[in-house]
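Chemist: Quick one, what's the 3D model for this:
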Amino acid sequence: MAYDEGLAELIRGDLGERSGISERRMFGGLAFMLYGNMVCGVTSQGAMYCVGKAREAEAMRIPGTGPMEFTGKPMGGMVAADDEAMADDGRRAALTRLAFEHAESLPAK
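Modeler: Predicted coordinates for the structure are as follows:
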C-alpha cells in the first residue's frame, strides 16, 4: 500500500522553505531529511517523526502519538502520529520542532 500523498503535502507545508531539506523514498514511503538526517516521513501506516531517544518521552506525551513500529518492534527515537494528531496544527508543530531539534544536533551526512 502506498503512502498518503495528502499527508506528505501537509508535512511539506510544515517544513516550509528551510534550507537543507530533501526527500528520500524509504520504508515504502517518503522520508524528509535535513542535511541527510531524517526529520519525519510518511508510510502506508501514516506519519512518523524522528525525535531521537532524548526527546522520545516528550514526543509521546503529545496526544495522538505512539511508538513507531515496523515488524512489530518499536524503533527507538521515532514516534508515530495518528490522524487526529496530524489534523491538529499545534501537535504537528510540536512534533516538527522536536524532530528538527534532533536532526540539527547531528552532523550532516
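
Chemist: contacts and neighbour counts: CA atoms only from here.
Modeler: Will do.

Chemist: Assign a three-state SS to residue 19, would you?
Modeler: Classification of residue 19 by DSSP: H, G, I helix; E, B strand; the rest coil places it in coil.

Chemist: how about this one, so we can line them up?
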Amino acid sequence: MACNETLANGIREIIRSFSEEFTEKKMFGGLSFLYKGKMTVGIIKEELVVRIVSEKEQAMLDFPYVRPMDFTKRPMKEFIYVSEEGLKTEEQLVQWITLGLEHAKSKLK
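Modeler: As a prediction, this is how the structure comes out:
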C-alpha cells in the first residue's frame, strides 16, 4: 500500500479518542478512514486527503500547505490534499480529522 504508515498510525491513535466509530479501506491507491461508509480522511503516499464541506473548502485552500485534490488531473470537489507541513502537530491532525468527520456526517442527513 502506497501511504505513510507513520501518518496512518497517528490517525488511528487520534480516532480512538473520538466517540464515533471509523473503518479503514484501501482507496485511491492509499488508505482511507470512513465514518458510516463515508470517507473522512485518507493518505496517498505522503499527503493527507481530507473531505471538506463545500462551504469551508475555499478557506482551507488558502493555507499554503493545502491544495485541491487533483488525483484525476482535475480538481475534485470537496477533496483537498494537505502536505506534511500542515501535519506537524497532533492538534493540526485532529483539526483535519474533525473537518473530514463533519463532511461525512453532512452526507448522512
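
Chemist: Please state their TM-score.
Modeler: With the length set by TM-score structural alignment, normalised by the length of structure 1, the two chains reach a TM-score of 0.84; 108 aligned residues with a CA RMSD of 2.0 Å.

Chemist: Could you check which residue of structure 2 pairs with residue 101 of structure 1?
Modeler: The pairwise alignment with structure 2 assigns residue 101 of structure 1 to residue 102, based on TM-score structural alignment.

Chemist: how close does that match get to residue 11 of structure 2?
Modeler: 16 Å (CA to CA, to the nearest Å).

Chemist: how about the helices in structure 1?
Modeler: 5-15, 53-60, 83-87, 89-104 (DSSP state H).

Chemist: Quick one, which of those helices gets closest to residue 34 of structure 1.
Modeler: Nearest of those to residue 34 of structure 1, taken as CA to CA: helix 89-104 at 6.5 Å.

Chemist: In contact with residue 52 of structure 2: list those residues for me.
Modeler: Each residue near residue 52 of structure 2 by CA atoms under 8 Å, 6 or more residues apart in numbering is listed here: 78-80, 99-100, 102-103.

Chemist: Between the residues you listed, identify the one with the most neighbours.
Modeler: residue 100 (27 neighbours; other CA atoms under 10 Å).

Chemist: how much space between the closest residue to that one other than its chain neighbours and residue 6 of structure 2?
Modeler: With CA to CA, 6 or more residues apart in numbering as the criterion, residue 100 of structure 2 has its nearest non-adjacent residue at 4.0 Å, and that residue is residue 40. Here the criterion is CA to CA. By it, residue 40 of structure 2 lies 18 Å from residue 6 of structure 2.

Chemist: who has more neighbours, those two?
Modeler: In this view residue 40 of structure 2 and residue 6 are compared by other CA under 10 Å, and residue 40 has more residues nearby, 26 against 10.

Chemist: dump the residue contacts of that one.
Modeler: 32-34, 50-51, 97, 99-104.

Chemist: and if you look at residue 103 of structure 2?
Modeler: Listed by CA under 8 Å, 6+ apart, the contact set of residue 103 of structure 2 reads 40, 51-53.

Chemist: Just name the closest of these to residue 90 of structure 2, please.
Modeler: residue 40 (16.8 Å).

Chemist: mean deviation of the longest strand out of those in structure 1 from structure 2?
Modeler: The longest strand of structure 1 (DSSP state E) is strand 73-81. Its matched residues in structure 2 lie on average 0.8 Å from strand 73-81 of structure 1 after superposition (mean CA distance after the TM-score superposition for structure 1).

Chemist: Good, we can wrap up now.
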